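J.: sequence and predicted structure, then a few things I'm wondering about:
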Amino acid sequence: MKKLLLTVTGTVTVLILIVSLFSLNQTNRGLESKLSKTEKELKTMEQLINQEDKFTDTVANKKKLTVIEEGLRTYLDYDNATYLTRFDHLQNKATDETIQRLKELSSTDPPLLDVKNQLKELTIYLHPTEELIFLVQLTTEYSLDHEVVSRLPQLYQVTLIETNGEYHISQLTNLGLTATN
């Protein structure tokens, strides 16, 4: 009888262990499924965040590049009629200090001869570590009395400042003429 009781008890214990192991295995599979689903959702969220960051960076860079290009075109594209007024048009593109420095570099009187300066080529290079500093390679064409007298390839360093989400040129440094082929 003791043997039978021990055998029945042992069998019941083994059955309980088997049922418990089966139940734990099912619970484990359910948790693994939930974990896998959560990991997929996390990856999707990370991808969306990365895309949003890239979009935000692209929008910010587009704003910066637009300010630089429009600012340089406003400053460098001029003729007799716009020689002095170009500085007024720089108001939304450059800081007051920068505009004042550019005015100081120019004559306070319009030219006596018929002049025209045109920005012909412009390439903007991003700085590898500074997000508000750019190198700009450009070519201007200068005409006197409707005759082109020079084509000047130049290199500028442009520094921007951000105020309330808007960018302005805070420093414009002419690094000199560049070599051409």
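T.: Received it, and whenever you're ready, just let me know what you need.
J.: can we go C-alpha only for contacts and neighbour counts from here?
T.: Will do.
J.: now do Thr173 against Lys64, distance only.
T.: With the distance defined as CA to CA, to the nearest Å, Thr173 ends up 17 Å from Lys64.
J.: the more surrounded of these two?
T.: A count of neighbours by other CA atoms under 10 Å puts Lys64 above the other of Thr173 and Lys64, at 22 against 11.
J.: ok, the residue lying closest to that one once chain neighbours are set aside - contacts?
T.: Across the structure, with CA to CA, 6 or more residues apart in numbering as the measure, the residue nearest Lys64 apart from its sequence neighbours is Tyr167 (6.2 Å). In this structure, Tyr167 makes contact with 63-64, 67, 93, 160-161, judged by CA atoms under 8 Å, 6 or more residues apart in numbering.
J.: structure two is appended below for comparative analysis:
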Amino acid sequence: MNKVLAVFLGISILANVILGLMYVGQRATVSQAEEKTVDSKKQIVQLKDESHKKEKALTTFRQNESYYEIEHSEEVKRFVDETFKELFNYDNKTYAARFDLVRNKLAESVISKLMASGEMGSTQIEFSNKVKALNVYLSAVEKDQAKALVNMETQYSVGGSEFPRKNQIYEVTLVQNGDKWLLDKLELMGSFEPFEQN
């Protein structure tokens, strides 16, 4: 019986050693899997951060690209140029009618202010205002909004007598309405007579 007990004890010890080795092997495999899972989670977080940064950079690039397009747009500059010439080239016959030319280019509030600032009745005295030079400098505010500084040189005359040329600086706010631009705000920043020094 001792022999059977010794064999049984030997088999039991051998089984425990095998189970112990299997447990240690399984534990090592689980630890490796946990380490790989933690590493994978770190990589996923890192990739999400990189993706977010690249998405943000792309959004900034697109925004800057649209700003650049507005600031260098010949179409917008031409719109401002034409609007100012239609608005500020006038004589006593066309003074009131000029607002009809620009009605679809100016916000109603701008037209109201301009009409309120001048006499709309006809006069017998001949007068005229001619735009001699115009420079437009654009700056984008949003993808559908821009500001412009306009330096306009005009020649005003009354009864055939010309006054000295005058420069006026305007700040203009433009908004895009569909595929068209609208002059939303017009503010005279100042006027001066050119000074030349030889």
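T.: Sure thing, it's come through. Remember, it's a predicted structure, so these values are computed and weren't measured experimentally.
J.: fetch the TM-score of the aligned pair.
T.: With the length set by TM-score structural alignment, normalised by the length of structure 1, the two chains reach a TM-score of 0.62; 179 aligned residues with a CA RMSD of 4.4 Å.
J.: the helix or strand where the residue nearest to Lys64 of structure 1 lies vs structure 2 - mean distance after superposition?
T.: Secondary structure assignment for Tyr167 of structure 1, by DSSP states H and E: strand 166-177. Relative to the matching residues in structure 2, strand 166-177 of structure 1 has an average distance of 3.7 Å after the fit, by mean CA distance after the TM-score superposition for structure 1.
J.: now the contacts of Tyr167 of structure 1: which count as buried?
T.: When the contacts of Tyr167 of structure 1 are checked for burial by 16 or more other CA atoms under 10 Å, the buried set is 64, 67, 93, 160-161.
J.: quick check, nearest of the residues you listed to Thr58 of structure 1?
T.: Lys64 (9.8 Å; CA to CA).
J.: roughly how far does the closest one sit from Thr82 of structure 1?
T.: 25 Å.
J.: could you do Ser143 of structure 1 as well?
T.: Distance of Ser143 of structure 1 to Thr82 of structure 1, computed by CA to CA: 14 Å.
J.: so how far is Thr139 of structure 1 from Thr178 of structure 1?
T.: Thr178 of structure 1 sits at a distance of 9 Å from Thr139 of structure 1 (criterion: CA to CA).
J.: common neighbours of those two, please.
T.: In contact with both Thr178 of structure 1 and Thr139: 153-154, using CA under 8 Å, 6+ apart.
J.: the two - which one has more neighbours?
T.: Remark: of Thr178 of structure 1 and Thr139, Thr139 carries more neighbours, 19 against 12, as counted by other CA under 10 Å.
J.: where do the strands sit along structure 1?
T.: Read by DSSP state E, structure 1 holds these strands, from start to end of the chain: 78-79, 115-126, 133-144, 147-163, 166-177.
J.: and of those strands, who's closest to Thr11 of structure 1?
T.: Distances from Thr11 of structure 1 to each of the strands of structure 1 were compared using CA to CA; the minimum, 76.3 Å, belongs to strand 115-126.
J.: other SSEs contacting that closest one?
T.: Contact analysis of strand 115-126 of structure 1 by 3 or more CA pairs under 8 Å, 6 or more residues apart in numbering; DSSP states H and E lists helix 2-76, strand 78-79, strand 133-144 as its packing neighbours.
J.: I'd like those as TSV, with distance to Leu113 of structure 1 appended.
T.: Listed next are these as TSV, based on distance: least, CA to CA, whole Å:
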stretch	distance to Leu113 of structure 1
helix 2-76	17
strand 78-79	10
strand 133-144	7
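J.: show me the one of the ones you listed that comes nearest Ser106 of structure 1.
T.: Using CA to CA as the criterion, the shortest distance between Ser106 of structure 1 and these is 10.8 Å, found for helix 2-76.
J.: distance of the spatially most central residue of structure 2 from Glu65 of structure 2?
T.: Nearest residue to the geometric centre of structure 2 (CA atoms, centre = their mean): Glu142, 3.1 Å. For Glu142 of structure 2, the distance to Glu65 of structure 2 (CA to CA) stands at 11 Å.
J.: Phe195 of structure 2: neighbour count?
T.: Other residues within reach of Phe195 of structure 2, judged by other CA under 10 Å, total 5.
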